[in-house]
Structures are given as C-alpha cells and as structure tokens.
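**Q** Quick one: sequence and predicted model below, then my questions.
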Amino acid sequence: MIKKKLSKNPLKPSMNRRFSTLASILQNNWSLIEKSFNTQIVKLKNKIMKKLFLGLALTAGTLAFAQETETKTVNASPLKKDVQPVRFGIKAGGNSAYFSQQKFGINTQQLGFHAGAFVNIPVSKQFSIQPEVLFNQMGAKDVMYSTETDNGVTNVKTKVQSRVQMNYISVPLMVQMRPVDKFYIEAGPEFSYFLNGKNKSESSVASTTGGVTTTTESSNSQDIDKDMINKFNFGLGLGLGYDITSNIGINARYVNSLTKIDKSRPAAENNNRIFQLGLNYKF
C-alpha cells in the first residue's frame, strides 16, 4: 500500500498570527475604546437633554402667553364683568284692563289678576333678560247708563253696566336695564293665547225713601264664543321695578296689544290695554 503524504496549508500559520496580533491589539486598547464609547454616549445624552429642556421651555412659554392673552381678553369684555347668577322666581298681582276703543277712566276698567313664574338671566351688571309664563286676565267694563231721579220723597239710582272678562296664557320676554343696583326699567314683547272668557251684564236699582234704602240687583252671564275671538294676542310691554330685598321686589307694567280681539272688527279699535302691579319673589 502506498501512503500519500498530506500537504500542509501554508496560509494557516499566517492567519493565526494575524488573529493573535488583532486580539492582542484589542486587548491592549479595550479600555481606550470603552472610554471613547462612554464619552460619545454622554455627549449624546447631553445633547438630547438640552433639546428636551429647550422644548419644555418653549412649550411652557407658549402656554403662559396663551393664558395671559385669554385672561386679558376675558377681562377686557365689559359684558362678563360682575355678572349675577341666573335666578328663578314667582310673581303675582292685580290687573286693570280696558279696550282701545274706550276712554281711560274708572268706568272702563275691568279688574283682574296675573300670576306665574319667571327666570332672570343676567348678561352683564346692568342688563338682563327675563322670560315669564303668566295666567293673565284682560277685558273691559262699560257703564251703559247711570241715572238718578228724585221726586222729593223717593230717590232712585239706576245703573246698568257690562263686563268682559278674558283669560289668557301670556309669555312676556322683557329686557331689563338697571341704572342703579335696586331699580330697573324694562321693555319687550308679550305673546298671549286666549283660553276662555265671559260676557256679564249687571244692573242695580237703589231706592231711598225716608232714609231707608232698598237695593235690587240682577246679573246675566254667558260664555264668549271662541270662534269670534283671535286666539293669539301680541303686545309690547313697558315697565319698571324696585328690589325691596335681594329676594322680594315690586313691579309695574303697561302692555299695549297690537292684534285685534274680535275677528270681525278692525284692530285699531279692538285690542287690549292693561296695567299690572304686583310682587315678585326670587329664589
């Protein structure tokens, strides 16, 4: 048997020497490499921290400027300064009403009442809006004739009058202005819806003889025909008021209707006039 001799690789000892030399160099310079790497890391951290602090400073400055601007804007508005809270309340009082075709006087005034609730919404220290919902009585009275006769023995007084009583649900929308803290004036529209009503006729005869008076009275009442009445009533109100305390106040108002009552008659001689005087209580 013939044995072949394996030839040795001439490159292997050379490569081993190179790797050994490289390992020796890395081992001798590892501390320098590690130190250089740590230095770069520290520099990178410092750069990141600087940018982070700069960004936070810019953000804080922007927010502070925005807040200051908003504060100045709010303070600059006179409508938002010293605004009182929204308050609810109730009110009630007496009415004195007549029709536009009548002359204002004692013999034409139909007495009634109003009652309901309201909410007062301030928009500034001096101005507020007050919507209301009221049960509201309107109408008129008319003295058809009044006579007196005296024959020397007996005195006779005769009076015949008619009354119209009309019940509405009214929704006034008043704008109030306060020149001083407790006193205000108001104006605004009033929208009303007719519910029902009555026509009443009354007569009285008073006879006096020898100092003795005998009175005879009679009356008749009938419902108003709703088909003849304009259901919706629109008017303009003007009034004033005074706050007796922070909760209790007094109010006076005049309302002039602009729509006709009876559908068959002209509006100029056929609408409501009403005076109101009442008390209100704010919660």
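**A** Now that the structure is in, tell me what you want to look at. Numbering: from 1, shown residues only.

**Q** Please count neighbours and contacts with C-alpha atoms only from this point.
**A** Will do.

**Q** got a list of what the most centrally placed residue in the chain touches?
**A** Centroid-nearest residue in the chain: Ile121, 4.3 Å away (criterion: C-alpha atoms, centre = their mean). Neighbour list for Ile121: Pro85, Val86, Arg87, Ser128, Ile129, Gln130 [criterion: C-alpha atoms under 8 Å, 6 or more residues apart in numbering].

**Q** helix or strand for it, which one?
**A** For Ile121, the element it lies in under DSSP states H and E is strand 110-122.

**Q** ok, which stretches of this protein are strands?
**A** Counting by DSSP state E, the chain has strands at residues 87-99, 110-122, 127-150, 154-177, 183-209, 212-223, 232-243, 248-257, 272-282.

**Q** how near is the residue nearest to the centre of the chain to Tyr184?
**A** 14 Å (C-alpha to C-alpha, to the nearest Å).

**Q** How about Val212?
**A** From Val212 to Tyr184 the distance is 53 Å (C-alpha to C-alpha).

**Q** Show me which of the two is the more surrounded one.
**A** Between Val212 and Tyr184, Tyr184 has the larger neighbour count (other C-alpha atoms under 10 Å), namely 20 against 8.

**Q** who's in contact with that one?
**A** Gln176, Met177, Arg178, Leu240, Gly241, Tyr242.

**Q** What are the neighbouring residues in contact with the spatially closest residue to it that is not a sequence neighbour?
**A** Nearest residue to Tyr184, sequence neighbours excluded (C-alpha to C-alpha, 6 or more residues apart in numbering): Arg178, at 4.3 Å. By C-alpha under 8 Å, 6+ apart, Arg178 lies in contact with Gln126, Phe127, Tyr184, Ile185.

**Q** got the contacts of Tyr184 as JSON lines, with distance to Leu52 columns?
**A** Conversion of the contacts of Tyr184 to JSON lines gives the following (distance: C-alpha to C-alpha, whole Å):
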{"residue": "Gln176", "distance to Leu52": "56"}
{"residue": "Met177", "distance to Leu52": "55"}
{"residue": "Arg178", "distance to Leu52": "55"}
{"residue": "Leu240", "distance to Leu52": "64"}
{"residue": "Gly241", "distance to Leu52": "63"}
{"residue": "Tyr242", "distance to Leu52": "62"}
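
**Q** another one to put next to it:
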Amino acid sequence: MKRLLFAALAVFSFVSINAQEDDSVASETTFGLKGGYTSLTLKVSAEGNSASDNVGGFYIGAFAEFNASEKFMIQPEVVFASYSEDGESSGVLMVPVLGKYMANEDFGILFGPQFDYLTNEEDSEGLKRFGIGLALGASVDVSDEVYIDARYTFGISNRIDGDLEGLEGFDITARFNYLQIGIGYRL
C-alpha cells in the first residue's frame, strides 16, 4: 500500500513539475474533491464459461487537473471506495491517471489507466490485492467549480492469486470492473 501511495505522489509531483516548466501552455493547475456512487463487478471465467456478480457502494477522493494544452489535461486522482453487501463491507483504494480531452468548453472525454488495491486483507483471500484497469468516461462542467462525471473501468489484470484449492489445472481468471458516477468540486 505504501508503494501505491508513493506512486500516486510521484505522478502528482511529476505532472506538476512538467506543467510549471511549460510557459507556452495555459499551465493552470486545479485541485478538488469528488464523490459519488460506484459499482464493482467481479467477472470470473473458467474453461469457456463465465459468471459475474456486482455490489454497489460509494466513493470519495481528491483529484488534480493539470492543463497540458488548451484541449488536453492530465487528471490524476486518489479515491477510496467502500462496497457493502449483507452487512459486510470492503474497501478499495483507486488511483486513476486519466487523460482528459475537452471536446468543447464543458464536455470532456476521460481515458487512461486505473490502479486499484484491496484494502482489507481478509477480503483478498485467493485474490491479488493489486490490479490494473483501463478507464473510459466523460465529464460535464455544470459551472466553473462543479462537474459531473461517469466512467467505466475494464479490469485488465487477472486477480486470481495462484491455484485455487480443488481447481488446480483449470484456466480460471477473475477481473474487477468498476462503474463510477459522481460529482466533483474544484477548490
């Protein structure tokens, strides 16, 4: 977990330094807070068959927007998501590093990698705690300070940690996909 937080800090620092060095671009940097609804879907595939299950929850976090040009910015985030079902809850720390293409003054297209980490050790039995996904989405500015965004993250990494007891020799994969719909506030 320390490595994930260090990586997030390094990305924020690197992008901030690069944005400050380029005076020819509108190097405005904005920070803010965000939160909303999230859904986690676990998709398991084995020998040509697949099944999935999802659980809902909420997320809160912080973001930065670093202008790279008039139409493009980098938007790293650090987000904590909590999922709850049948009285049991799980936490996931997410660090997306998104490119944001502004199609017009108020509408942006989001894309980029998302790193996630299962925070509860007991929830990760048989699963890898660290995962990588590809996020795609959109954002709409409601005002200069407030925006609404929605994104879907496709899990890329297989989350199965080794052979599962009793299922050795089977080709089993598990991926986490995330849906997020929320609101952000620029400080």
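**A** Yes, it's here. Model, not experiment: these values are computed from the prediction.

**Q** Tell me the buried residues within the contacts of Arg178 of structure 1.
**A** Gln126, Phe127, Tyr184, Ile185 (16 or more other C-alpha atoms under 10 Å).

**Q** Tell me how many other residues surround Asn167 of structure 1.
**A** So Asn167 of structure 1, with other C-alpha under 10 Å, has 20 neighbours.

**Q** counterpart of it in structure 2?
**A** Aligned by TM-score structural alignment, Asn167 of structure 1 pairs with Gly91 of structure 2.

**Q** my read: its match touches Glu122, true?
**A** No: using C-alpha atoms under 8 Å, Gly91 of structure 2 is not in contact with Glu122; the gap is 11.0 Å.

**Q** and the closest residue to Gln176 of structure 1 other than its chain neighbours, what does it touch?
**A** Closest residue to Gln176 of structure 1 in three dimensions, ignoring its sequence neighbours and counting by C-alpha to C-alpha, 6+ apart: Glu186, at 4.3 Å. By C-alpha under 8 Å, 6+ apart, the contact list for Glu186 of structure 1 reads Met174, Val175, Gln176, Met177, Gly237, Leu238, Gly239, Leu240.

**Q** Who are the contact partners of the third one?
**A** This points to Gln176 of structure 1. Counting by C-alpha under 8 Å, 6+ apart, Gln176 of structure 1 has contacts Gln126, Phe127, Ser128, Ile129, Gln130, Tyr184, Ile185, Glu186, Ala187.

**Q** quick check, nearest of those residues to Ser100 of structure 1?
**A** Using C-alpha to C-alpha, Ala187 comes nearest to Ser100 of structure 1 of the contacts of Gln176 of structure 1, at 20.3 Å.

**Q** My read is that that closest one contacts Gly239, right?
**A** Yes: under the criterion of C-alpha under 8 Å, Ala187 of structure 1 makes contact with Gly239 at 6.4 Å.

**Q** Please tell me how far the nearest residue to Thr147 of structure 1 once chain neighbours are set aside sits from Gln110 of structure 1.
**A** Excluding the flanking residues, the one nearest Thr147 of structure 1 by C-alpha to C-alpha, 6+ apart is Thr158, at 5.2 Å. Distance of Thr158 of structure 1 to Gln110 of structure 1, given as C-alpha to C-alpha: 20 Å.

**Q** who has more neighbours, the two?
**A** Gln110 (23 against 17).

**Q** Could you find the counterpart of the more buried one in structure 2?
**A** Aligned against structure 2 - with TM-score structural alignment as the criterion - Gln110 of structure 1 pairs with Val55.

**Q** Tell me who's in contact with its match.
**A** So Val55 of structure 2 contacts Ser39, Leu40, Thr41, Tyr83, Ser84, Glu85 (C-alpha under 8 Å, 6+ apart).

**Q** Number of residues surrounding Gln20 of structure 2?
**A** 15.

**Q** these two touch, right, the residue nearest to Thr147 of structure 1 and Thr214?
**A** No: in this structure, Thr158 of structure 1 is not within contact of Thr214 by C-alpha under 8 Å, at 11.9 Å.

**Q** Any chance you could list residues touching both of these two?
**A** Counting by C-alpha under 8 Å, 6+ apart, the residues touching both Thr158 of structure 1 and Thr214 are Ala206.

**Q** What residue in structure 2 is paired with Arg18 of structure 1?
**A** For Arg18 of structure 1, no residue is aligned by TM-score structural alignment.
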